[in-house]
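> Structure of the sequence below:
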Amino acid sequence: MTADDFEKSVFINCPFDDAFAPLLEAALFCVAYLGFMPRLANERLEAGENRLDKIFDMIRSSKYSIHDLSRSQAQKEGEFLRMNMPFEFGMDVGLRRSGVEPFGEKKFLVFEKNPYDLKRALSDTAGQDVEFHRDNHEIVISRVRDFFRVEANVAAPGPAKLEAEYTTFLGWMTEKKISEGHSNQQAFNLPTRERLDEMIEWLDRGKPAEFQGN
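Predicted structure coming up:
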C-alpha cells in the first residue's frame, strides 16, 4: 500500500442486491467523479482468496469508508438481518482506534435509512455522526459530495450539478453498451465492476455529452 493509494481509496460497505443498486451506483459515481477510487468486496473474484482477508485488506488500504447500515430492520417475517455491514464497520472502527498509523486518519461516512434507526438497532453508534438517505439516490449524491468536500477538502460541484452529470453519464453508457451489442435492458443491468469501469472511462474521455463511438 502506497501513501497515495491510501489517500485516494474509499472502502464501500453496503448491500449488493438489486434493491440497493441505484444507491450504490450513485455513491460510486460521486466517489469516482471527485477523483477517488472505490473499493468493493466484489471487485476481486479469485476463488481461492479468503473473503474476510480480502475485505480487511481493502479496509486497511482505504483512508475513507462509506458504511451503509440501513438494513437494520427485517422487512418481512422470518427474514434474517445481514450482519456483514455492521461487522465490517466494526472492523474499520477497531482499525482506526488501534493506535497504528496511518489508520488514525481514517474517516467514515455512515448511512442509515431513516433518522434515528441506528440508535434503536446499534446503540454503540451513539456519538457517531450518521446520515440518512431514505433510499433516495439523490440524497446519497448530496451526502457523499458534502462528506468529501469537508473531510478531504476537495473542490466539488454542487449536488444539482453532480446529479446532472450522473444523468449525462447514464445516457452515454447506455449508448455505448448498445453499440457493443447489449439490449437497452441489459445496458441497465451490468455488473457493478463493469459500471464502475464505464464511469472511469467516461471521466477519462472528458465527460462527453453523448457517445461518439470508439
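
> Going by C-alpha atoms from here, please, whenever you check contacts or count neighbours.
Noted.

> what residues are up against Arg39?
When the contact criterion is C-alpha atoms under 8 Å, 6 or more residues apart in numbering, the partners of Arg39 are Ser9, Val10, Phe11, Ile12, Met58, Ser62.

> Distance check, it against Ser9.
7 Å (C-alpha to C-alpha, to the nearest Å).

> Mind listing the shared neighbours of those two?
Ser62.

> How many residues are close by the residue lying closest to Met1 once chain neighbours are set aside?
Spatial nearest neighbour of Met1, excluding adjacent residues (C-alpha to C-alpha, 6 or more residues apart in numbering): Ser61 at 6.3 Å. Ser61: 23 surrounding residues under other C-alpha atoms under 10 Å.

> quick one: Ser61 from Asn42, how far?
Relative to Asn42, and taking C-alpha to C-alpha, Ser61 is found at 16 Å.

> likewise His137?
21 Å.

> before we move on, the earlier item: who wins for neighbours among the contacts of Arg39?
With neighbours defined as other C-alpha under 10 Å, the most crowded of those is Val10; it has 27 neighbours.

> where's that one, which helix or strand?
Following DSSP states H and E, one finds Val10 within strand 9-13.

> What residues of the longest helix anywhere in the chain count as buried?
The helix that spans the most residues within the chain, counting by DSSP state H, is helix 159-179. Using 16 or more other C-alpha atoms under 10 Å as the test for burial, helix 159-179 gives 159, 162-163, 165-166, 168-170, 172-177.

> quick one more, to check against the first:
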Amino acid sequence: MAQPDNYLNNVFINCPFDPAYNSMFEAIVFAIHDCGFIARCAREEDDGGDVRFHKIIRIIDDCKYGIHDISKADVDVGSGLARFNMPLELGVFMGAQRYSAKGHYNREKKLLVLDSEQYRYQIFISDLAGTDISSHDQSIETLINKVRDFLFNNSRRKSIASGAFIYARYQTFIAALPNYCTNAHWDRDNLSFIAYAICVTEWLKINPI
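Next up, the predicted model:
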C-alpha cells in the first residue's frame, strides 16, 4: 500500500474538544504548524454522512505522528460518566503502529501521550504502564515545549526552533488573531478548526522563522 500524501508531515491530534480545553488545543495546532508540520484532527471534515469512527481511522492512517492528551478522560460533571474518546483513539493509533504488517508505513508511527499530571493515568488506564507519559501541568508554555520536543526528537529537523521561541511566537500570534478575524469577518470566539488553521498558516507565511 502506498504511503499517504504528506504522511511524514501529518500530526494527528487526539484531545478534548470543549471550551475549557480550547486554548490548549489552539496552542497544539500552532506549535505543530510552526515546527513545519500539518495538524490533523476529527474536526477537519464536516460530512454528516461520514461515520465519525471511520473518519478517525482514516485520519490516523494518514499521520506518522500522534499527539494524545488524555487529561480529560475523567468523570463529566453533567452526566457523571467518564469520557473514553481520548483513550479509544489512543488505542487505535497504538494498534495501527503495532499490528501493521512488517515494512508497512504505519510501523513508523510515533506518539506523544500527555496528561495533566505525570502519573495520574495509572489510576484510570494502568495498561499504559511502561509508556512514557508527559505532563503539561495545564500550562500552555509547557505544552508547546512538549509538542516541539516530540516533533524535533523524532524528525531531527534542524529547521525546528526552540520551544521558548515558538511559545513567544504563539503569544504574538494570539494577540494579532482578533484583528485578523475582524478583517476576515470571522468570529474569534467561534472559529472552526479549519478557520483557525487557516489563520495560523496565513500568519506563518507573513512571519516565517
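
> before we move on, back to that, have a look at His137 and Asn42 of the first structure and say which one is more surrounded.
His137 (19 against 14).

> which residue lines up with the more buried one in the second structure?
Matched across to the second structure, His137 of the first structure falls on Ile140, judged by TM-score structural alignment.

> OK, contacts around that match?
Per C-alpha under 8 Å, 6+ apart, neighbours of Ile140 of the second structure: Ser23, Met24, Ala27.

> same thing with Asp92 of the first structure?
Ile59, Arg60.

> Could you find the closest non-adjacent residue to Arg82 of the first structure?
Arg71 (7.3 Å).

> burial of the one you found, as a residue count?
Counted with other C-alpha under 10 Å, residues neighbouring Arg71 of the first structure total 20.

> which element is it on?
Applying DSSP H and E, one finds Arg71 of the first structure in no helix or strand.

> you'd agree it is up against Phe80?
No. Judged on C-alpha atoms under 8 Å, Arg71 of the first structure makes no contact with Phe80 at a distance of 10.4 Å.

> which residues in the second structure form helices?
Remark: helices assigned in the second structure by DSSP H are 22-34, 52-61, 85-99, 121-124, 140-155, 163-184, 193-206.

> Please convert the contacts of Arg39 of the first structure to a markdown table, extending it with distance to Pro102 of the first structure.
What follows is the contacts of Arg39 of the first structure, written out as a markdown table (distance: C-alpha to C-alpha, whole Å):
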| residue | distance to Pro102 of the first structure |
| --- | --- |
| Ser9 | 13 |
| Val10 | 15 |
| Phe11 | 15 |
| Ile12 | 19 |
| Met58 | 14 |
| Ser62 | 10 |
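
> can you tell me which of these lies nearest to Glu194 of the first structure?
Set against Glu194 of the first structure, the nearest of the contacts of Arg39 of the first structure by C-alpha to C-alpha is Ile12 (16.1 Å).

> With adjacent residues omitted, what lies nearest to that closest one?
Ile66 (4.9 Å).

> returning to that earlier point: show me what contacts the counterpart of the residue nearest to Met1 of the first structure in the second structure?
Under the alignment (TM-score structural alignment), Ser61 of the first structure maps onto Asp62 of the second structure. The contact partners of Asp62 of the second structure, taken as C-alpha under 8 Å, 6+ apart, are Pro4, Asp5, Asn6, Tyr7, Asn10.

> any idea how far the residue nearest to Glu141 of the second structure when sequence neighbours are not counted lies from Phe17 of the second structure?
Distance criterion C-alpha to C-alpha, 6+ apart; nearest residue to Glu141 of the second structure, sequence neighbours excluded, is Tyr167 at 6.1 Å. Remark: distance between Tyr167 of the second structure and Phe17 of the second structure (C-alpha to C-alpha) = 22 Å.

> Run a quick neighbour tally on the closest residue to Gln3 of the second structure other than its chain neighbours.
Among residues not flanking Gln3 of the second structure along the chain, Tyr105 sits closest, at 6.3 Å (C-alpha to C-alpha, 6+ apart). Tyr105 of the second structure: 21 surrounding residues under other C-alpha under 10 Å.
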